[in-house]
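Asker: compute the structure for the input listed below.
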Amino acid sequence: MTPRGAGGNCPLTIWLGCWLLLPCLLVWSLPTYGPETCDHLIGEGHLMKLQQLIDSQMETSCHITFKFADRDQLKDSICYLKKAFPLIQDIFEEIIRFKDNSSNYNASRDLHELYLRLRDAGCVTREHEERDEACVRTFNNTPVQILEKVQNIFVETNRLLKDDWRIFDRDCTSSFAKCVSSGPERQNMGSPVLQFQGSDFWVLIAGILLVLLAVGGLLFYKQRQRNRQELQPAEILLEQPEIRSPLNQEEDRQVEMPV
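Answerer: Purely as a prediction, here's the structure:
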């Protein structure tokens, strides 16, 4: 008599245990992302790629207009990062683009994927936090300056997450509300505001001064010409010889005759 289970037939409980263990193994083998894993998502390799991306940019005077968090209004560094972090996606998808399959394209793609992992894990922003225009304003920067903003966000986020991966649980609703009340012009007021950067401002001032000098010189020249035209008729009258009548000429001859 063969003992139960020794003839090659496994008991039902063993089969059920195997089937239950298989999903657990699959889930365990998949990469998991969550707030507790945020402190090591940003690696030194990512920061090096970002620095190389900045160094490879051509120096140019061209500026790109884009929206980003206003650090002047958000003094709290945590709230500033929570506001700026979602805007990085727009930079990677709409503003900074490179030729397909180039080294810069591959680097920007890897950094974009890093952003998506941080977002999906809820490392900086939470699902219930809405994205709005509060504390956001329009910037006009070069590509290098834009990438440096992204670099600052990643570096500061990495530092804070390594100190405490729960640090971004802070509620910034009150800080964002202050931005709305203190800076309505920066929100959707419908009136565009010109933004000037350092050298651009002084170039504009110099241009305005040159225009004013040119207009002043032209007005002075026209006034001088007008005055000259008014003086010419009087000078002509003074230069003409005196025309004497025949009667006056006869009187002169009589005076000259001796008595």
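
Asker: when you work out contacts or count neighbours from here on, use the C-alpha atoms and nothing else.
Answerer: Noted.

Asker: what are the buried residues along stretch 182-190?
Answerer: For stretch 182-190, a neighbour-count test (16 or more other CA atoms under 10 Å) marks 186-187 as buried.

Asker: swap in stretch 98-113?
Answerer: So for stretch 98-113, counting by 16+ other CA under 10 Å, buried means 104-105, 107-109, 111-112.

Asker: keep only those of the residues you listed that are in helices.
Answerer: Residues of the buried residues of stretch 98-113 located in helices (DSSP state H): 104-105, 107-109, 111-112.

Asker: ok, and what's touching the helix or strand containing Gly45?
Answerer: Per DSSP states H and E: Gly45 is located in helix 44-55. For helix 44-55, the surrounding residues in contact (CA atoms under 8 Å, 6 or more residues apart in numbering) are 104, 107-108, 110-111, 144, 147-148, 151, 154-155.

Asker: sequence B follows; please return its structure for comparison with A:
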Amino acid sequence: MNTHKQSHTFCKAKAWRQCFSLMMCFHVVLGDVPGPCKHSVTKEHLQNIQGLIDNQLQNDCSIAYTFMERQSLSKVCYVKAAFPQILELLKAHFQYSPSSDNYRYVSTLKMLVLNIYSHKCIPEINEEIEDDPVRFAKEYSSSRREAVGKIKKVLQLYMELMTENNKPVDWNCEEEYAEDYPELTTALAKSTGPTSGITADLLDSDSDRDSGKAFRNGTRGGSHISYKIAFITASVCGGLLLLITLYCFRKQKKLKALLHSSKVKENQRLTSDSKDIEMQDYEITEQSCLDST
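Answerer: Next up is the predicted model:
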């Protein structure tokens, strides 16, 4: 009986281990933060931004610009709303000589933002289902140092979103953008919105313009591609789930057959042992009768 129990335990553990491995594979396929997005902002990028901050004059003249105020927005929706304004701010107030360190810092920062959009790490605001978050925009008048500090905070929040999650970020902000907050600005033109703000006129160099063109081509028809990707992902996940179910069902049948076979063999062994004992008892009895006669 001990052999039967050990066999049962071993087979059951083996089946569950294999099913668990398949379930882990299924979890990986279901989704993780894409590699290009998870590592799109690094500590080196933040150091470059800090270099741009350090190179600003302590007593610089104030600049006027528009930037998002977080208010009650979640981290996700604030980053999504503020990201397009980074390019506008850099274009309007951070122009330097091509041979300077500041020019290199600004160019690197522009390319970083464009790459994040081109890899669809942050989707553009879809005004068909989301309101333009212009109500959260605020007019600021501050030093360039403080303005770049706001950009750095947005990138730090984005970096946290990419590293603290084990699954893709849900960028749906329809409810948060639709909430009826008091207007903070008088009349901010639609051109300050995320969709129209990310255009080639925000770029200084030829390489920036090429990147902007690639970005526009990549985002055109993005909604259609997203639906296709969602359909393909759902199909793959459904197929994997079916395979896992069939695999576990097959393993369960094999386990039951193995246990039944073990039980039959155990019963046969016990029956054989019982017969041997009866035969020995009969022989002993017969011998006793012979001896007595």
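
Asker: TM-score for the pair, please.
Answerer: Scored against TM-score structural alignment, normalised by the length of the first structure, the superposed chains reach a TM-score of 0.54; 154 aligned residues with a CA RMSD of 2.4 Å.

Asker: re the thing from before, switch the ones in helices among the buried residues of stretch 98-113 of the first structure over to JSON lines; also include distance to Ile96 of the first structure.
Answerer: Below are these laid out as JSON lines (distance: CA to CA, whole Å):
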{"residue": "Asn104", "distance to Ile96 of the first structure": "10"}
{"residue": "Tyr105", "distance to Ile96 of the first structure": "10"}
{"residue": "Ala107", "distance to Ile96 of the first structure": "12"}
{"residue": "Ser108", "distance to Ile96 of the first structure": "8"}
{"residue": "Arg109", "distance to Ile96 of the first structure": "11"}
{"residue": "Leu111", "distance to Ile96 of the first structure": "12"}
{"residue": "His112", "distance to Ile96 of the first structure": "11"}
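
Asker: need the counterpart of Pro36 of the second structure in the first structure.
Answerer: Here Pro36 of the second structure is matched to Thr37 in the first structure, going by TM-score structural alignment.

Asker: pretty sure Phe136 of the second structure is touching Glu69, no?
Answerer: Yes: with contact defined as CA atoms under 8 Å, Phe136 of the second structure reaches Glu69; the gap is 5.6 Å.

Asker: who's more crowded, those two?
Answerer: Using other CA atoms under 10 Å, the more surrounded residue of Phe136 of the second structure and Glu69 is Phe136, with 22 against 18.

Asker: relative to helix 43-54, how tilted is the helix or strand in which Tyr158 of the second structure is found?
Answerer: Element membership of Tyr158 of the second structure [criterion: DSSP H and E] is helix 144-164. Inter-element angle recorded for helix 144-164 of the second structure and helix 43-54: 170 degrees (by axes from the mean of the first three to the mean of the last three CA atoms, to 10 degrees).

Asker: buried set for helix 144-164 of the second structure?
Answerer: For helix 144-164 of the second structure, the neighbour count (16+ other CA under 10 Å) marks 144-145, 147-152, 154-156, 158-159, 161-162 as buried.

Asker: how far apart are whichever helix or strand comes after that helix and its match in the first structure?
Answerer: Scanning forward in sequence from helix 144-164 of the second structure by DSSP H and E, the next helix or strand is helix 174-178. Once fitted to the first structure, helix 174-178 of the second structure is off its aligned match by 1.4 Å on average (mean CA distance after the TM-score superposition for the first structure).

Asker: helix or strand next in line after helix 174-178 of the second structure, which one?
Answerer: helix 194-197.

Asker: so the helix or strand Phe220 of the first structure falls within corresponds to what in the second structure?
Answerer: Assigned by DSSP H and E, Phe220 of the first structure belongs to helix 198-239. Under TM-score structural alignment, there is no match for helix 198-239 of the first structure anywhere in the second structure.

Asker: quick one: contacts of the helix or strand just after that helix?
Answerer: Using DSSP H and E, the helix or strand that follows helix 198-239 of the first structure in sequence is helix 246-256. Taking CA under 8 Å, 6+ apart as the criterion, no residue outside helix 246-256 of the first structure touches it.

Asker: before we move on, what about stretch 116-136 of the second structure?
Answerer: Applying CA under 8 Å, 6+ apart, the contact partners of stretch 116-136 of the second structure are 36-37, 40, 68-71, 80-81, 171, 173-175, 177-178, 181-185, 188, 192-195, 214-215, 218-219.

Asker: next: stretch 175-188 of the first structure.
Answerer: Where contact means CA under 8 Å, 6+ apart, the residues beyond stretch 175-188 of the first structure that reach it are 73-74, 76, 79, 133-137, 191.

Asker: ends of it, how far apart?
Answerer: Start to finish, the residues bounding stretch 175-188 of the first structure are 18 Å apart (CA to CA, to the nearest Å).

Asker: Three-state assignment for Glu129 of the first structure, please.
Answerer: Using DSSP: H, G, I helix; E, B strand; the rest coil, the structure places Glu129 of the first structure in coil.
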